[in-house]
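K.L.:
3D, please:
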Amino acid sequence: MTGHDDGRAAARGTRRVAIASFAGTTIEFYDFFIYGTAAALVFPTVFFPVLGAVAGTAAALGSIAVAFIARPLGSVVFGHLGDRLGRKRTLVYTLLLMGLSTVAIGVLPGAATIGVAAPIILLVLRFLQGVAVGGEWGGAAVLAVEYAPAGRRGRGGMYPQLGPGTAFGLSSATFLLVELLAPGTFLEWGWRIPFLLSALLVGVGLYVRLRIEETPVFRELLAERGSGVRDAAPLRAAFRRDTRLILLAGGTVAAAFALNYMGTVYLTTYATTVLGIPRPTVLALGVVGGIALVAATAAGAAGSDRYGRRRVVLAGNVVTLVSGVIAYPIIDTGNVALVGLGLCLLMIGGGIVLGPAAAYLAELFATGHRYTGAGLSYNLATIIGGGLPPVLAAGLVAAFGSGAISVMLAVYGLLSIACGLALPETNERSLRTPATSGAPTSP
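P.N.:
Model (predicted):
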């Protein structure tokens, strides 16, 4: 009877962690994505009016990249705390930082009120968003994977990975509802509503996260504190032992980010300004794209338990290569249905790779620096694949036409395939056995 009770308690704990991981990443990425949507739709006018329409749009989209620069800092700071103090406590800090930064953007006066201070403060708050989300992902992924039973770590790691797709659909839906306000109201103050709603979401997230326990794997590590198993300096340990793994792991998921951010951030601007599609229609397509990303992420995560992380990630990167080449030619037709199809292709390609990513990256690193190593890899990929393409795209299109986007995304696909071929398979590894840097395993 006691064994049954223990099993039920373990199952409840696993479900609670899955919900906490999903809720936390959804909230964090909701905050992250509403900035991208607002940057495309209103920030050029509200915060960068003196630059004019073209330069103001470029500055607003460029401000998105500030967060990608900050994300590795977040993975270092919170990764150190998570590997030293615990996953749960650190995730509470990241959630609070993201929530406070996002609400502050929602109440920040525009340039018409406080002048040049407005864009400066906006950039600082965006930087803090980046620090928060940089620390969030590694912890949420490691928390979910370390709680998951052997043979189901792909599914366990799926829950934090469902957050970005859900958040993209939720942010698009929120802005779409705000569009129902009277004409002019959206630009005047309506865009602030999604940012202020973050306060409610953070309250829910904190309630869920405070009710979970530290992972069994990390508790074992704390019990062995005197044996030298726990890394005194997780960042130094990660780079000393696993620099190659960090670089390869980041490279193998970079294409997924390139496709996703070219669909979530750049397409919002491209579809409204270049293709002339009404803003509400573009936001509605964003909801559809979010659903496609969630479905692809779930399929990739579940498939990795059956077929192996490496095999699914490589297959996903082949899909990203093909999707990256054909998506924007389809989008360029300007037909709303085909624009939606192109967006879904971008989301599906990235989702297949990102589904197993939590389990794959967590399994690559030892417990003592797992939070740090996984977070650094993931956030390296966000800089290479998430931050650069939307910024580069406008210049490439102006110089060479939209076909340049296909070439750029193809290069990303080839990079990720090459990196994935150099990585080992991990789904049979024990999380309680320290991973070794170049440990070869059969594909």
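K.L.:
drop to CA atoms for contacts and neighbour counts, all remaining ones
P.N.:
Fine.
K.L.:
I'd like to know which elements the helix or strand containing residue 246 is packed against.
P.N.:
Secondary structure assignment for residue 246, by DSSP states H and E: helix 234-261. With contacts taken as 3 or more C-alpha pairs under 8 Å, 6 or more residues apart in numbering; DSSP states H and E, helix 234-261 sits against helix 52-84, helix 309-331, helix 336-364, helix 370-381, helix 388-400, helix 403-421.
K.L.:
Give me the distance between residue 321 and residue 39.
P.N.:
Distance, residue 321 to residue 39, by C-alpha to C-alpha, to the nearest Å: 28 Å.
K.L.:
now swap in residue 208 and tell me
P.N.:
Relative to residue 39, residue 208 is positioned 30 Å away (criterion: C-alpha to C-alpha).
K.L.:
What of residue 269?
P.N.:
Using C-alpha to C-alpha, residue 269 is found at 9 Å from residue 39.
K.L.:
for residue 420, same thing?
P.N.:
Distance, residue 420 to residue 39, by C-alpha to C-alpha: 33 Å.
K.L.:
Here is the second sequence; please produce its structure so I can put it next to the first one:
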Amino acid sequence: MSDGTSLSPPAGFTATGKPKKAAVAAWIGSALEYYDFFIYGTAAALVFGQVFFPSDNPAAGTLLALSTFGVGYVSRPLGAIILGHVGDRFGRKKVLVFTLLLMGVATFLVGCLPSYETAGVTAPILLVTLRLLQGLSAGGEQASANSMSLEHAPDHRRAYYTSFTLSGTQAGQLIATAVFLPVAALPEEALLSWGWRVPFWASVVMVFVGYMIRRKVEETPVFEAKARTGDVAKLPFAVLMRDHWADVLRVVCAALIASVSTIFTVYGLTYAVNTVGLERTPMLWVGVTANILALFTIPMWGNIADRIGRKKVFLTGSLGSAALIFVYLWAISIGNWALIFGAGIVMFGLVYAAANAVWPSFYGEMFTARVRLSGMAIGTQIGFAISGFLPTIAVALAGDDPDGWLKVAAFTALLCLVNVVAVATARETYKVPTERLGLKGTAASPSQPPVGVAD
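P.N.:
Okay, here's the model as predicted:
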């Protein structure tokens, strides 16, 4: 079946986009949005168990707090469907602005919530509600930023420019972790009463900056051309499920690579601090250092993917992460700081960064422009939703067993291998012209410009 897109460029189509401006907007917006999302994960690992749940059972409180982290992933698929429809029907820019504002409001309000001691069961209910709103926003954020960057980019630099969305995500994670360094060093009473709230309140300033930048970015030439000719799907979800359901399923399986991130960011931290008894501050510095490296390696891997293809780079990241997760968790279990830093930095800052750099272009190139945002959003968010509950599953898997980390590492590696199968069996798309992406049986362009040509 065809989704109505012709093999030739749509009437009025121009390849002249503004890739640098779109990439900057995607980077900054993603950094600010995922700052909000990741400070929640850090707070859930460190303090939410004591703030929002009964204090008579600390282990149960930690498990419940990590469960609220996973709840944010439940609403992501719903956000993907709703915001995917808006983005494919009315434009990528509208989703970019809306997701930033929704995340900002929800995050600020988390910092204002009463504790369990003050409000009882109302406190965790309000926390879960706001977490659901965060997930709703995140469900459309990356897909809209990726679509914007991909459709503004020249054919031969799509992986490079779309990689800035994930580089921004890593920057958000870096800022979130860095903000918690002085907060985590506060005395216990100050940390639990007001200290943890400061990073949530600070997000207001950051979201304002992101809004001012994103409101000025232009809609993509690809979408504008389709809007002018009326070639916009009225029901993108229906078109997606009719013509691209197999690619959506492939993206779901490939997106399980995000399990590496949630284990590294959330489970690794809570396992080190609450189970092994390591200090909070050095563990937070592991994340900071790894993310600093990722800021540079993600665009590097994107550039390489434009030269040799998406699949080779993606598989390098997937297989490498499956192996290194064992080393990282083992290092935590024996409390060897040199090995913890070394394994964490190499795994997350270098190897996992290869997968992060490639998936924005690789997933987006599976779909036509009519359903691109919906396809990426729905596929990734279902996969991310599964990965989001992995910290909770990991705590349950490990139990009280001193060697429980081995089960967690094996389960994470298994999910990486699911990704490997999905990626290895996919079409290679790095030489396919942008206007032909997602069309079945489309061959690569024989006259692809060489990488490095001035944009």
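K.L.:
before we move on, back to that, more neighbours: which of residue 420 and residue 39 of the first structure?
P.N.:
residue 39 (26 against 23; other C-alpha atoms under 10 Å).
K.L.:
Nearest residue to that one in space, please, no chain neighbours.
P.N.:
Among residues not flanking residue 39 of the first structure along the chain, residue 60 sits closest, at 5.2 Å (C-alpha to C-alpha, 6 or more residues apart in numbering).
K.L.:
Looking at the second structure, name the residue matched to that neighbour.
P.N.:
By TM-score structural alignment, residue 60 of the first structure lines up with residue 65 in the second structure.
K.L.:
got a list of what that match touches?
P.N.:
44-45, 48-49, 52-53 (C-alpha atoms under 8 Å, 6 or more residues apart in numbering).
K.L.:
cutoff 7 Å now
P.N.:
Applying C-alpha atoms under 7 Å, 6 or more residues apart in numbering to residue 65 of the second structure gives the contacts 44, 48-49.
K.L.:
What about those residues, which are in helices?
P.N.:
Residues of the contacts of residue 65 of the second structure located in helices (DSSP state H): 44, 48-49.
K.L.:
Return the member of those nearest to residue 126 of the second structure.
P.N.:
Nearest to residue 126 of the second structure among those, counting by C-alpha to C-alpha, is residue 48 at 12.9 Å.
K.L.:
so stretch 266-274 of the second structure matches what in the first structure?
P.N.:
Going by TM-score structural alignment: stretch 266-274 of the second structure matches residues 265-273.
K.L.:
Can you mark which positions in that stretch are buried?
P.N.:
265-272 (16 or more other C-alpha atoms under 10 Å).
K.L.:
what stretch of the first structure does stretch 405-415 of the second structure fall on?
P.N.:
Mapped onto the first structure using TM-score structural alignment, stretch 405-415 of the second structure spans residues 402-412.
K.L.:
and residue 83 of the first structure, how many residues sit next to it?
P.N.:
Applying other C-alpha under 10 Å, we find 26 residues neighbouring residue 83 of the first structure.
K.L.:
Okay, it and residue 366 of the first structure: tell me how far apart.
P.N.:
Distance of residue 83 of the first structure to residue 366 of the first structure, computed by C-alpha to C-alpha: 10 Å.
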